[in-house]
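Enquirer: Build the 3D model from these lines:
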Amino acid sequence: MKSVLKLSMGLVIVVLLITTAALIVSNNTSGSVGTMVGSAQTEPPTIADTLMYELSEMSLDSGVNIVGVSYYENIDAIVIGLEKRSYSDNEHLRNSMVHSIFEIMPIVFDHTEELSGKKIVFTGSSISLNARGTRTMMKIFHTEIEFDLATLIDWNDFTDNEDEEQLLTEEFEYVWWHTRVKSS
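Expert: Here you go, the predicted structure:
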């Protein structure tokens, strides 16, 4: 009985292998029979995927890392996550976050068709040391601007840290800093 069971299981496996091979061959030759079975359809990359790829290719002078790009349909916004793992003081940390936006925006502007009418949101995190000496990542920064408004700004007019932070407070819809890094 056991040998009959093993033999029938072996035959089932052989039949499955032959069927799979036949589907693969027919898929490669005719393109019609096997396309429905066993073919993987790849989705075109989203704007978030494209931006993440393009931004990950660059090295930011500000020392800030881009840790993620997501699109949120409910708020119609692209959110770009920034992270700085070290800093010398709060002013340097603020300047690094703001300067990173100036480094990122030229790549964002390359996608006018996909981003027109959407918000561009930047969130920034940095290492925080709590009372027990444990290091954790803490959100320190959040800002947002309408893409269409951002295209009207002459970003080259803002050349130093003061100018860049002034642009942020005057043109961006919302700017939030954690109290630990807020300028005095």
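
Enquirer: When you work out contacts or count neighbours from here on, use the C-alpha atoms and nothing else.
Expert: Noted.

Enquirer: in which helix or strand would I find the spatially most central residue of the chain?
Expert: Central residue of the chain (Cα atoms, centre = their mean): residue 69, 1.8 Å from the mean position. For residue 69, the element it lies in under DSSP states H and E is strand 65-72.

Enquirer: Could you also give me the structure for this second sequence? I'd like to compare it with the first:
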Amino acid sequence: MGKSTGSTKAEFSTIEDALMLELSEPSLDSGVSVVGVSYYEDINAIVIGLERRTYSDNEHLRNSMIQSIFEIMPIVLDHSEELGDKNIVFTGSSMSLTARGTRRMMKIFHTEVNFDLATQIDWDNFTDNEDREQLLLNEFEYVWWHTKVKSS
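Expert: Here you go, the predicted model:
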């Protein structure tokens, strides 16, 4: 099914298609790209795949993944009719250097929040990296980081 720029949500066949288009249009300041959006009925969740293709230090990598969530959430929250009562799951991948010196993409991050809870958060109140990371730890279902990028 063809999609045109500037289309409304109602013209898309699925919420995944609509979100993927909306989330891939803006360039995220965090340097992270949205690489996929999928709905999983068995867990009642929309999963948003994030990817950072450039290598960076662990703190910057964590901060960029968290910042991307803050950039994405206003767009996601615009879909209350389709996403109300569902979970919003974020998975993040990044380039990693293996022990053999080769680079490969690996999962480094996973977290989720219930849509209804996310609508109650004042996202604009969290402006620095520490506040944002603390919000994830306090309000999201859980936050998992790969041991290579886990904060100390």
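
Enquirer: which SS class is the residue of the second structure most remote from its centre?
Expert: Distance from the centre of the second structure peaks at residue 100, with 29.8 Å (Cα atoms, centre = their mean). In three-state terms, and counting by DSSP: H, G, I helix; E, B strand; the rest coil, residue 100 of the second structure is coil.

Enquirer: Tell me the residue in the first structure aligned with it.
Expert: In the first structure, the residue paired with residue 100 of the second structure according to TM-score structural alignment is residue 132.

Enquirer: From residue 104 of the second structure, how far out is the alignment partner in the second structure of residue 144 of the first structure?
Expert: Under the alignment (TM-score structural alignment), residue 144 of the first structure pairs with residue 112 of the second structure. Note on residue 112 of the second structure: its distance to residue 104 of the second structure, by Cα to Cα, to the nearest Å, is 25 Å.

Enquirer: and those two? which has more neighbours close in?
Expert: residue 112 (22 against 12; other Cα atoms under 10 Å).

Enquirer: hang on, the more buried one is in a helix, isn't it?
Expert: No: read with three-state DSSP, residue 112 of the second structure is strand and lies in no helix.

Enquirer: How about it: what's its closest non-neighbour residue?
Expert: residue 89 (4.2 Å; Cα to Cα, 6 or more residues apart in numbering).

Enquirer: which residue in the first structure lines up with the one you found?
Expert: In the first structure, residue 89 of the second structure lands on residue 121 (TM-score structural alignment).

Enquirer: would that match count as being in a strand?
Expert: Yes: according to three-state DSSP, the state of residue 121 of the first structure is that of a strand.

Enquirer: number of nearby residues for it?
Expert: 22.

Enquirer: Contacts only, for it.
Expert: Neighbouring residues of residue 121 of the first structure by Cα atoms under 8 Å, 6 or more residues apart in numbering: 77, 78, 79, 80, 142, 143, 144, 145.

Enquirer: can you do 7 Å?
Expert: Contacts for residue 121 of the first structure (Cα atoms under 7 Å, 6 or more residues apart in numbering) come out as 77, 78, 79, 80, 143, 144, 145.

Enquirer: what's the closest non-adjacent residue to the aligned partner of the first one in the second structure?
Expert: In the second structure, the residue paired with residue 77 of the first structure according to TM-score structural alignment is residue 45. Nearest residue to residue 45 of the second structure, sequence neighbours excluded (Cα to Cα, 6+ apart): residue 87, at 4.4 Å.

Enquirer: Touching, the one you found and residue 47? I think so.
Expert: No: Residue 87 of the second structure is not in contact with residue 47 according to Cα atoms under 7 Å; the separation is 8.3 Å.

Enquirer: Spit out the residues that contact those two alike.
Expert: By Cα under 7 Å, 6+ apart, no residue touches both residue 87 of the second structure and residue 47.

Enquirer: is it true that the match of residue 144 of the first structure touches residue 90?
Expert: Yes: between residue 112 of the second structure and residue 90 there is a contact at 6.0 Å, judged by Cα under 7 Å.

Enquirer: mind checking the SS state of the residue mapped onto residue 147 of the second structure from the first structure?
Expert: The equivalent of residue 147 of the second structure in the first structure is residue 179 (alignment by TM-score structural alignment). In three-state terms, and counting by three-state DSSP, residue 179 of the first structure is coil.
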